[in-house]
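Novice: got a predicted model here, sequence first, then my questions.
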Amino acid sequence: MGIFNFFKSQFIEVIEWTDQSSNTMVYRFPVQNNEIKMGASLIVRESQVAIFVNEGEIADVFMPGNHVLYTQNMPVLTKLKSWKTGFNSPFKAEVYFVNTKQFIDQKWGTSNPIMMRDPEFGMIRLRGYGIYSYKVADPVVFLKELFGTNASYDTSNIESHLKKMILSGLTDLFAESQIPALDLAMHYDELSTEGKAKMQERFAQFGFEITSLYIENLSLPKEVEQAMDKRTTMGVLGDMNTYTQYQAAEAIREAARNEGGGMAATGAGIGAGAAIGNAMAGAFNANQQQPASPAPVESAKIACPHCQSQIRATAKFCPECGKTVQQKTVPCVNCKAEIKEGSKFCGDCGAKQVTEKKCETCGAINGPAAKFCGDCGEGLEG
């Protein structure tokens, strides 16, 4: 009886797969050393396709539903096994469940800037990032081209390749569109639609269908954006001479309002009156400028790290306590300039002294010298 039960346990009567993850694309049913009983139940759930493989050759494909396995509904495998009609013995075959649901929230981003020619700014470097989603549209092509004989396959196995395909297509699309940099934001939807259509043929080569593609952001380098902000500010101010004269008049009026005592108040009043006269004269003679008197130069002072006395910044020893004021320095993580040990920021480049940088957009961890995120391409704060 024990031997009979042993042989009976080797026959698989129910074949099914319940996906416990969100990114598994293919799962091979564990039938090694087991035989499938003819008449067994095959349960294929929605968003799944079951494929039988016999000795490396794809045989029958089953769509969602509850299937009872027998020779009549397995024509290809029946032919490969040379079974006669009504054959009822157990058999061995590999069963692969292919997940046909959409794999959403797949990220793409420019690891390196895209060089473009802009009609207004000339040569520019463009960065961007976004998301896309896709699904397995042709399971047979997918198994032949990508999966092979692995036990399982998930989105991480193909993520890098798909991201590079998308970046290649979008780079070509952005360059061909010839849309000025300042007008890119108003064409996100059109560029996303055209990018999706451009990717369909490339994805189909692997049995995939790209179901959506979105551009979340296209940006210029920070230096260019800062120059654009300054240019905008100048446009808002208008005539710079008039603006400078207005600012001078406002400053003089505020100085004249400060109340003082004795000769100080008298001197302030005389000085304010003279300054107002000069400002009014400058308003009528815009081409004449009054040279500013040079401010007295004072040597920079620092606090002694030992006794806190104010000493010259260039001093090597404190004149009060006699101890050295030279502190241990370390190189900046960004520009390599020597800075005080324990400093949080570099005095030369302003870079934050950290061992790693976290992207605020996608959360990816980057190296301390990185200026742009390696996943989404967004600029990193120093």
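Specialist: Everything's here; your move.
Novice: CA only for contacts and neighbour counts going forward, please
Specialist: OK.
Novice: which SS class is N88?
Specialist: coil (DSSP: H, G, I helix; E, B strand; the rest coil).
Novice: which residues sit in contact with it?
Specialist: Residues near N88 by C-alpha atoms under 8 Å, 6 or more residues apart in numbering: M38, G39, Y70.
Novice: just the ones of the residues you listed in strands?
Specialist: M38, G39 (DSSP state E).
Novice: same list, the contacts of N88, but as CSV with neighbour count please.
Specialist: Compiled in CSV, the contacts of N88 are given as follows (neighbours: other C-alpha atoms under 10 Å):
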residue, neighbour count
M38, 18
G39, 17
Y70, 19
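Novice: put this beside the first:
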Amino acid sequence: MGLFSKEFSNVVEWQEYRDDVMFYKWNNDEIKKGSRLILRRGQDAIFFYNGKIEGIFKDEGSFDIESQIIPFLSTLKGFKFGFNSGVRVEVLFVNTKEFAIKWGTKNAVNIPMPQMNLPGGMPIRAFGTFACKIDDYGILMDKIAGIKQQFMVEDVKDRVIPMLDQLLMKWIASEGKDMFNLQANSFEISQGIKEDLDMEMRKIGIAITAFNISSFSYPEEIQRMQEKVAGQSMVGDVGRYRDVGLADAMSEGKGAGASAASDMVGLQMGMAMGQQMVNQMKEDANAEDVKETAQSPKFCPNCGFKTNGAKFCSNCGQKLV
């Protein structure tokens, strides 16, 4: 059969449009005379033959393949109707939109922490989103589209997730980030991971346009420790760890043990408050003495006798303050 046959014209289109499909390959034994190409919004059509791109069309609409498409194809425009060559033309429909994909570490990533002597490191999980889109049609054809009928968002995710463990370890550990406050550095970590991921995924024609870390998750023991430290910071400066520990014992204990802990907490708090009151009184007295000393003259303005900081002159009785 020729490139076109005179009967049974067909429509070249991607009719089953799904949000999770990145490209779909239309193929047939022949494109018949009178056939039309239909391009919808958000679609590009790539005509290729024997794995080589013949032309890329991006304008949405309905086009007559004989008069509007074939004349612009690099090789096939030389074919004449009725030319018996058995030519088979394929069309790759590309979803041009940007895809947002959720990600999460399958297993905890052990980040080395030599200063804490943790065997294997600190186990951390992370969650977030990344965005991607098809960027280079030539590389896409060479690496993926030549052997696949369609390519799904899940296929991209399957390639990205295995790389995240090493990238998280690289951008957390090697940069010396605060392991207990990673969320504060999440933007910088995300940007580093995005650059590395983008470099890898462009090898198959896909660009990573964004990468975000929504949250980091620590082991339960570490989370409890962080909560306790946060609680201690609210207690005050007097016996912080001791008082919080006693309060924990009081709330978790039962019977006589809980009562004893409660009494001890009350005693400790009373002593601390009393000591703070004494310290405040001393500070007030010292401040008053300094004020009075600063205001009293060294010599009596009436008789010139030395005052020694007194309120009245000991020689003539003159009031000094």
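Specialist: Done, it's in. Every value quoted in this text rests on a predicted model; they were computed, and no experiment measured them.
Novice: TM between them?
Specialist: Between these two chains, after superposing, the TM-score reads 0.63 (TM-score structural alignment, normalised by the length of the second structure); 238 aligned residues with a C-alpha RMSD of 3.5 Å.
Novice: sorry, back to before: got the contacts of N88 of the first structure as TSV, with distance to V76 of the first structure columns?
Specialist: Rendered in TSV, the data for the contacts of N88 of the first structure read as follows (distance: C-alpha to C-alpha, whole Å):
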residue	distance to V76 of the first structure
M38	15
G39	16
Y70	12
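Novice: going by distance to L162 of the first structure, which of the contacts of N88 of the first structure wins?
Specialist: The closest of the contacts of N88 of the first structure to L162 of the first structure turns out to be Y70 (C-alpha to C-alpha; 39.4 Å).
Novice: ok, the closest one touching L42?
Specialist: No: the criterion here is C-alpha atoms under 8 Å, and Y70 of the first structure misses it with L42 at 10.8 Å.
Novice: ok, the equivalent of I189 of the second structure over in the first structure - how many residues close by?
Specialist: Structural alignment (TM-score structural alignment) places I189 of the second structure against L191 in the first structure. Burial of L191 of the first structure is recorded as 20 neighbouring residues (other C-alpha atoms under 10 Å).
Novice: what residues are up against L191 of the first structure?
Specialist: With contacts taken as C-alpha under 8 Å, 6+ apart, L191 of the first structure has the following neighbours: L173, F174, I215.
Novice: residue in the second structure matching the last one?
Specialist: Put plainly, it is I215 of the first structure. Looks like I215 of the first structure aligns to I213 there (TM-score structural alignment).
Novice: burial count for its match?
Specialist: 20.
Novice: same deal with G205 of the second structure?
Specialist: As a burial measure, the neighbour count of G205 of the second structure was computed by other C-alpha under 10 Å and equals 20.
Novice: distance check, it against C132 of the second structure.
Specialist: 11 Å (C-alpha to C-alpha, to the nearest Å).
Novice: what's the answer for L39 of the second structure, then?
Specialist: Computed as C-alpha to C-alpha, the L39 of the second structure to C132 of the second structure distance reads 22 Å.
Novice: how about S217 of the second structure, what does it touch?
Specialist: Here S217 of the second structure is in contact with I124, R125, A126 (criterion: C-alpha under 8 Å, 6+ apart).
Novice: format these as JSON lines; extra columns: secondary structure.
Specialist: Putting those into JSON lines (three-state DSSP) gives the following:
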{"residue": "I124", "secondary structure": "strand"}
{"residue": "R125", "secondary structure": "strand"}
{"residue": "A126", "secondary structure": "strand"}
